[in-house]
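Enquirer: Got a sequence here, can you model it:
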Amino acid sequence: MKINRTFLCLPLCLALFNNCTKEDKPTETLIVETNAPACQTPNESNNTYRTFFKPSVGWVGVPIPFYENGIFHLFYLYDARNTMPTFHPWYKVTTSDFATFTDTSEMIATGTENQQDGALGTGSVFKRNGIYYAFYTGHNGNLDPKEKVMLATSTDLKNWTKDPSFLLQASWGYDRNEFRDPIVIEDKSTGTYKMLIATRSEVGIVSNSTVPWRAVIAQYSSANLRDWTLEKPFCEDTTTFITECPDVFTMGDYQYLIYSNIDDRMVHYKYRLLTANTWITPVNSALDGIDYYAGKTVTDGINRYIAGWCPTKNKNSDAANFDWAGSLVTHRLVQHPNGTLGIAIPNGVDNNFIVNEVLNAKIGFGTTKQGDAYTLKGNGAKKAFSVFDRKTGAFKIKTHIKATSSTQFGFEFGACETRNEVFAIVLDLAKNQLRLDKVIKNASSLNLTQLPLNVPANKEFDVTIISENSVCVIYINDEIAFTNRIYKMNQNAWAIFADNGEVTFSDLKIFK
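Expert: Coordinates of the predicted model:
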């Protein structure tokens, strides 16, 4: 990962209605915009994050996940946000379900401002013969090379000892100042180990390439985890500066490469059959939006999860640039028969919200309500909507959406006062997009970020939203995760809407 203090630039219900008798005919509700809840000024200073973990002081940088004996050990680069010349030591938090966490604080300290590891970068943890090996990036912008791979070992995953005799720097032809994020995997076919490192390479290092410098994942091999020999590059990418935080794993008949693209600030993947050499880039290679970075995976032998971070924004402002580091967000990977991946909510997170709260619309327009089903009919000139109580802390929204004729609908956060300004998560069926828009009444919407949206033939969507303070993650059909940081969401009302046509939000419930 890049050592940087900031980064710049997130037919069930219809059948029910059609079969209604006179006695259970739904009630038409056309409420005018009056008595809307007033907006609160977002304040993150005293907020505690549990579901999307952050330490009590400071923030979560790149996660380095490791699993053993029912416990996920999530090492991470700790971001103190101070002016110290040394920064980003390895900290650790543990969990069994990604819903409750135990913070165990510092694991591997930084060196001095004159040492190679004045700042620590990401890496990986590997166990061999009862010894845990933490390979990490030593970064110091005042040295040449700026980056080398370093090593610390442990016998208990708690107490770590640096090995000053181990220093691996870039081989000839590779960029000595961009040489980081080591991951170690076992090659069981040969009984050896492979270390993959994010770097850049000159012409001639990878055959048939005419690009002077390009992103490369270098590959080294070892029989003992101490002595490493350079091999042919594992992968190259001529479309980006560097492919950060590489992660490689096998699932079924496929091998996967996860990486973070430093240019578009998104986590991507490629895959290939175990019997093939050529990587396949799927039509939608992104595993989340721009508010999710540096995702790395871990498995408990049954499920595989990807842990990354949702960045904060400068001065807790929705209008500001992203900071480096933020809150921990973890998804569950879903493998499809053709090898492509989907994203789903971890069961532990989903099951952590079980208290069903009363859901009452405060204001609305163009809404028909029956039980937990809300049918909205927008006419183009005026959108249909229903605004619900403000929420604080952490909560879960679940619903099944059926788009009868609407092509643009979704959820609004910060829906207060007269809804003059809201942040809308939009399902746009005409453009096959899932978007976060800043919507100002009687003005053009501003698109903040977007992802491709797979629209099924029946136009039905199972949706789960997990919100905690200013972090919001929406999961759709076990296909998409869309993470965003929305400060106005905290302490303010939310809404469902339809810009046009008819759509039904059935079994709409909120849980704490």
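Enquirer: From now on I want contacts and neighbour counts done on CA atoms only, so please keep to that.
Expert: Fine.
Enquirer: Report how many residues lie close to the closest residue to residue 313 other than its chain neighbours.
Expert: Using CA to CA, 6 or more residues apart in numbering and skipping the chain neighbours, the partner closest in space to residue 313 is residue 322 (4.3 Å). Residue crowding around residue 322 was assessed by other CA atoms under 10 Å; the count is 23.
Enquirer: Next one: residue 322 from residue 466, what distance?
Expert: Distance check for residue 322 against residue 466: by CA to CA, to the nearest Å, it reads 21 Å.
Enquirer: cool, residue 86 as well?
Expert: Note on residue 86: its distance to residue 466, by CA to CA, is 35 Å.
Enquirer: Have a look at those two and say which one is more surrounded.
Expert: More neighbours surround residue 466 than the other of residue 86 and residue 466, with 24 against 20 (other CA under 10 Å).
Enquirer: The closest residue to the more buried one other than its chain neighbours is in what secondary structure piece?
Expert: Of all residues beyond its chain neighbours, the one nearest residue 466 is residue 396 (4.7 Å), with distances taken as CA to CA, 6+ apart. Assignment of secondary structure by DSSP states H and E places residue 396 within strand 394-403.
Enquirer: which helices and strands sit right next to that strand?
Expert: Secondary-structure packing of strand 394-403 (3 or more CA pairs under 8 Å, 6 or more residues apart in numbering; DSSP states H and E): strand 460-468, strand 494-511.
Enquirer: want to put them side by side, so please do this one too:
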Amino acid sequence: MKEFFYRPENAWVGDVIPYYEDGEFKLFYLHGWRDNYREGLDHGWHLLGTKDFVNYREDGACKIEGGTGHILKVDDVYHMFYCIFPEGKQFACHAVSKDLRTWEPIPEDTFGPDGEIYELADWRDPFVFWNEEEGQYWMLIAALAKGPTNRKGCTGLLSSKDLKHWEYREPLYAPNLHVGAHECPDLFRMGDWWYLIYSSYTGRFGTFYRMSRSLNGPWITPPEEAFDGRAYYAAKSVSDGQKRYLFGWNPTKEDDLFGWNPPKAPGKDYDTWDWGGNLVVHEIVQRPDGTLGVKAPETVDSAFARQVLAHFYGVAGEWSITDEVIRCDSPYSFAGCITQEELPDQCKISATVRFSGSAQGLGFMLRAGESLDFAYYITLEPERSRIAFRGPIMQSEEGGKTFPYDVELERPLKLLQDQEYELKVFIDGTICEVYVGGEVAMSARMYDIQQGKLALFVSQGTAEFHGVKIEALGAGQAPQ
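Expert: The predicted model follows:
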């Protein structure tokens, strides 16, 4: 089965460097070969073309071997800024092109950190833009600022008149929060706000944003700083002139690197998160107060348009089941209902949910069995103001003995009684993408249960599920 969320054949999507031109998203990305890498095989930057995030054209390798960076066009010349890692050091590099395909590196433009403002260590992922206010180019870069503690991660800043000679400046953003550099910096303006995006793997793993009325700061941390959870990383954005999209990767799990996966576990759900995986695109939504949320792009949403039969019947608790509303009042216990039909390997599940009373939890169980125990749980938890993802091992004694935490993935979400929440879940083999309205996204992986049904549940409360639908890819919408 061809995966819907893009991945190259026998390889993986790493950091994406998006560029938009002539009605098409040109997606440069780091091509991860992993165990099938061999000397002489093209690797480094590859290029994809897409107009809809459903169908992709593979344009192949760009003959640039290096790390994440940025593309901009000046006077009909494309400029690529990227990074290299010779002998454990890190340098920013420059290349030019007339067609986005054939690139000519400019070796004399290569440079590293200064050792005065910035440590002689991390120096990667350059992002370059024209600063209209100053009348020169600015470069943001993942770096380490000089400082008294190891929390030196920062968004470094340089400026240039000609894209060749760069002046080192004090960091754009250095909050003393992260031990590691602020990876994959990205910057854009939307309305009255500037937004700074970066990713970090220390303290809290994910892609974050800050907001400011001015490029000179201060850079405000919003109430929820992340676009997604642990299973989404290195995301950068681009606009088509109307909407802005965020391009990141949902990581795979190929190795039990630290022994988290119990020895008796039959699968890979609790293996270590990898670098690289499948491309996932979110649409960025700006709220009235300037904070940002994300939702599924309309083209991805509409690709799943072929309704699949779903006949529910109650298993535990007293359920009222009609074509429009599925409801259960279970104030003191767990209640669940399940479909007669199996879930397709690729599908979208959607519903508008509402709860009342002091509901402990409600939501979807994916690939559930008749006994409503082992499944993948997507749970709205009002009393904890979050949506959570749990795998099947958490329902067993083995899970209780193994893990020092009660949830595998979570996203903060304020949940109020008698308010409707639009819940959408996209399943693509092992990939699971969850959206709540334009508020929250949560990426996950599902390896160990390959088949099962859709179940709805509520624990110690009252829940209503309106317009529950399972939809498969429509005709002509199979991923290319």
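Enquirer: which one in structure 2 is aligned with the residue nearest to residue 313 of structure 1?
Expert: Under the alignment defined by TM-score structural alignment, residue 322 of structure 1 corresponds to residue 273 in structure 2.
Enquirer: shouldn't its match be in contact with residue 250?
Expert: No: Residue 273 of structure 2 is not in contact with residue 250 according to CA atoms under 8 Å; the separation is 9.4 Å.
Enquirer: Now the common contact residues for these two.
Expert: Among the neighbours of residue 273 of structure 2, those also in contact with residue 250 (CA atoms under 8 Å, 6 or more residues apart in numbering) are residue 231.
Enquirer: Contact partners for the counterpart of residue 344 of structure 1 in structure 2?
Expert: When the structures are aligned by TM-score structural alignment, the residue of structure 2 matched to residue 344 of structure 1 is residue 295. Applying CA under 8 Å, 6+ apart, we find residue 295 of structure 2 in contact with 282, 283, 284, 285, 435, 436, 437, 438, 439, 440, 441.
Enquirer: rewinding a little: the strand holding residue 396 of structure 1 aligns to what range in structure 2?
Expert: Applying TM-score structural alignment, one finds that strand 394-403 of structure 1 aligns to the residue range 346-355 of structure 2.
Enquirer: mean shift between that stretch and structure 1?
Expert: Between stretch 346-355 of structure 2 and the aligned residues of structure 1, the post-superposition mean distance stands at 1.1 Å (mean CA distance after the TM-score superposition for structure 1).
Enquirer: so how far is that stretch off the chain centroid?
Expert: In terms of CA atoms, centre = their mean, to the nearest Å, the centre of stretch 346-355 of structure 2 is found 20 Å from the chain centre.
Enquirer: Just tell me what residue 462 of structure 2 corresponds to in structure 1.
Expert: For residue 462 of structure 2, the aligned position in structure 1 is residue 502, judged by TM-score structural alignment.
Enquirer: ok, the counterpart of residue 277 of structure 1 in structure 2 - how many residues close by?
Expert: Using TM-score structural alignment, the equivalent of residue 277 of structure 1 in structure 2 is residue 217. With neighbours defined by other CA under 10 Å, the count for residue 217 of structure 2 comes to 13.
Enquirer: what's the answer for residue 193 of structure 2, then?
Expert: Here the number of neighbours of residue 193 of structure 2 (other CA under 10 Å) works out to 17.
Enquirer: Structure 1: which residue goes with that one?
Expert: Taking TM-score structural alignment for the superposition, residue 193 of structure 2 sits opposite residue 254 in structure 1.
Enquirer: any idea how far residue 337 of structure 1 is from that match?
Expert: As judged by CA to CA, residue 254 of structure 1 and residue 337 of structure 1 stand 10 Å apart.
Enquirer: same for the helix or strand just after the strand holding residue 396 of structure 1, what does it pack against?
Expert: Downstream of strand 394-403 of structure 1, the next assigned helix or strand under DSSP H and E is strand 408-413. Based on contacts counted as 3+ CA pairs under 8 Å, 6+ apart, the elements that strand 408-413 of structure 1 packs against are strand 421-428, strand 494-511.
Enquirer: Now render these as JSON lines, adding distance to residue 67 of structure 1 and mean neighbour count.
Expert: Putting these into JSON lines (distance: least, CA to CA, whole Å; neighbours: other CA atoms under 10 Å) gives the following:
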{"stretch": "strand 421-428", "distance to residue 67 of structure 1": "34", "mean neighbour count": "23"}
{"stretch": "strand 494-511", "distance to residue 67 of structure 1": "29", "mean neighbour count": "23"}
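Enquirer: what comes up buried for stretch 386-398 of structure 1?
Expert: By neighbour count with 16 or more other CA atoms under 10 Å, stretch 386-398 of structure 1 contains the buried residues 386, 387, 388, 389, 390, 391, 393, 394, 395, 396, 397, 398.
Enquirer: Ignore what I typed, I meant stretch 368-375 of structure 1.
Expert: Judged by neighbour count (16+ other CA under 10 Å), stretch 368-375 of structure 1 contains these buried residues: 368, 369, 370, 373, 374, 375.
Enquirer: Ok, stretch 130-150 of structure 1 next?
Expert: Judged by neighbour count (16+ other CA under 10 Å), stretch 130-150 of structure 1 contains these buried residues: 132-140, 145-150.
Enquirer: Among those, give me the pair with the biggest separation.
Expert: Farthest apart among those by CA to CA are 132 and 145. That separation is 26.7 Å.
Enquirer: so residue 403 of structure 1 touches residue 500, yeah?
Expert: No: with contact defined as CA under 8 Å, residue 403 of structure 1 does not count as touching residue 500 (10.4 Å).
Enquirer: List the residues that contact the match of residue 193 of structure 2.
Expert: When the contact criterion is CA under 8 Å, 6+ apart, the partners of residue 254 of structure 1 are 271, 272, 273, 274, 339.
Enquirer: of these, buried ones?
Expert: For those, a burial check counting by 16+ other CA under 10 Å picks out 271, 272, 273, 339.
Enquirer: JSON lines for these, including secondary structure?
Expert: Formatted as JSON lines, these follow (DSSP: H, G, I helix; E, B strand; the rest coil):
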{"residue": "271", "secondary structure": "strand"}
{"residue": "272", "secondary structure": "strand"}
{"residue": "273", "secondary structure": "strand"}
{"residue": "339", "secondary structure": "coil"}
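Enquirer: Cool, thanks, signing off.
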